[in-house]
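J.: Sequence and computational prediction follow.
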Amino acid sequence: MNTLHMSQTYETDNGLVHMTPPDMAVLNAVGLPERTRILEQYVREELGRILGIEPWMVDTTGRPMGCLGIGSISGIELQYRMENTLGVDVNLQRLLLANSAQELIDCLAGQFGPEAHLHGAPVPA
């Protein structure tokens, strides 16, 4: 069984949070608004895991990644996890310098779906 795509949990002060990676077939089939929604939930879960908070508490629009608490070490961890889960390249410098998590989400959303080739992403075979 491929452990990279298995659901995971992490602990917060309020208990365990269950994480479910996005389905790649769905990400490649749905339109941009739905794809963005799915990836926002995924990025919130990954950031929440790193920060030890509930996904709904992650500010995706108001603070740069550094102000969220994402530094070089946690950024490398986030890059590695997202690349392995999503199967796309995540530029570490772009991740760390993003003005918000939403900027990262939008970049990821452009790498899936029928218009992905317009953003330089490889077209799935």
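T.: Received, thanks.

J.: Please count neighbours and contacts with C-alpha atoms only from this point.
T.: Noted.

J.: Give me the distance between the spatially most central residue of the chain and residue 106.
T.: Per CA atoms, centre = their mean, the C-alpha nearest to the average position across the chain is that of residue 43, at 3.2 Å. Computed as CA to CA, to the nearest Å, the residue 43 to residue 106 distance reads 11 Å.

J.: so who does residue 53 touch?
T.: 12-13 (CA atoms under 8 Å, 6 or more residues apart in numbering).

J.: Tell me which stretches of the protein form strands.
T.: 8-12, 15-19 (DSSP state E).

J.: Please compare the first structure with the one that follows:
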Amino acid sequence: MTTLHMSQTYETEAGLVHMTRPDMAVLATAGLRERTRILEQYVREELGRILGIEPHLVDTTGRPMGCLGIGSISGIELQYRMEATLGVDVNLQRLLLANSAQELIDCLAGQLGPEAHLHGAAVPA
């Protein structure tokens, strides 16, 4: 079986960006606000890596995923990386059709907190 190496750094015009893997124990116990903040940084880094831009330049609220430049191939890569890092199911169609990255962040935040068992652990289809 071949395993895809998931780089924790990527390069932009401004230089090298070091990605921070979220601490799953912290996500599991953090309140919704803190969990959302942690996941926003993580999603910005993953999208920035795919788009080749600094994480702070990723528009998380104003544009649908497709308008950000996330298509089927990059969406599959993003799905794979998020599932491997966070240990949750990410619905590819929902990811690609999300109205914004914030919609994805909010969905992930709901799956990873202490109240996740109340809402089910999988990303809704």
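T.: That came through fine. Worth saying up front: this structure is predicted, and the values here are computed from it rather than measured.

J.: Can you pull the TM-score for these?
T.: TM-score of the superposed chains, computed with TM-score structural alignment, normalised by the length of the first structure, equals 0.91; 119 aligned residues with a CA RMSD of 1.7 Å.

J.: Now for the residue nearest to the centre of the first structure: which residues touch it?
T.: Counting by CA under 8 Å, 6+ apart, residue 43 of the first structure makes contact with 101, 105.

J.: Would you mark the buried spots in stretch 52-60 of the first structure?
T.: 53-55, 58-60 (16 or more other CA atoms under 10 Å).

J.: buried ones in the longest helix along the second structure?
T.: Selection of the longest helix in the second structure by residue count, based on DSSP state H, yields helix 32-51. Buried positions in helix 32-51 of the second structure, judged by neighbour count with 16+ other CA under 10 Å: 32, 35-36, 38-51.

J.: What of stretch 83-100 of the second structure?
T.: Residues 86, 88-90, 92, 95-96, 98-100 are the ones in stretch 83-100 of the second structure that count as buried (16+ other CA under 10 Å).

J.: ok, so of those, who is nearest residue 118 of the second structure?
T.: residue 88 (15.4 Å; CA to CA).

J.: number of nearby residues for the nearest residue to residue 49 of the second structure once chain neighbours are set aside?
T.: Leaving aside its chain neighbours, residue 49 of the second structure sits nearest to residue 10 (5.9 Å; criterion: CA to CA, 6 or more residues apart in numbering). Neighbour count of residue 10 of the second structure, defined by other CA atoms under 10 Å: 18.
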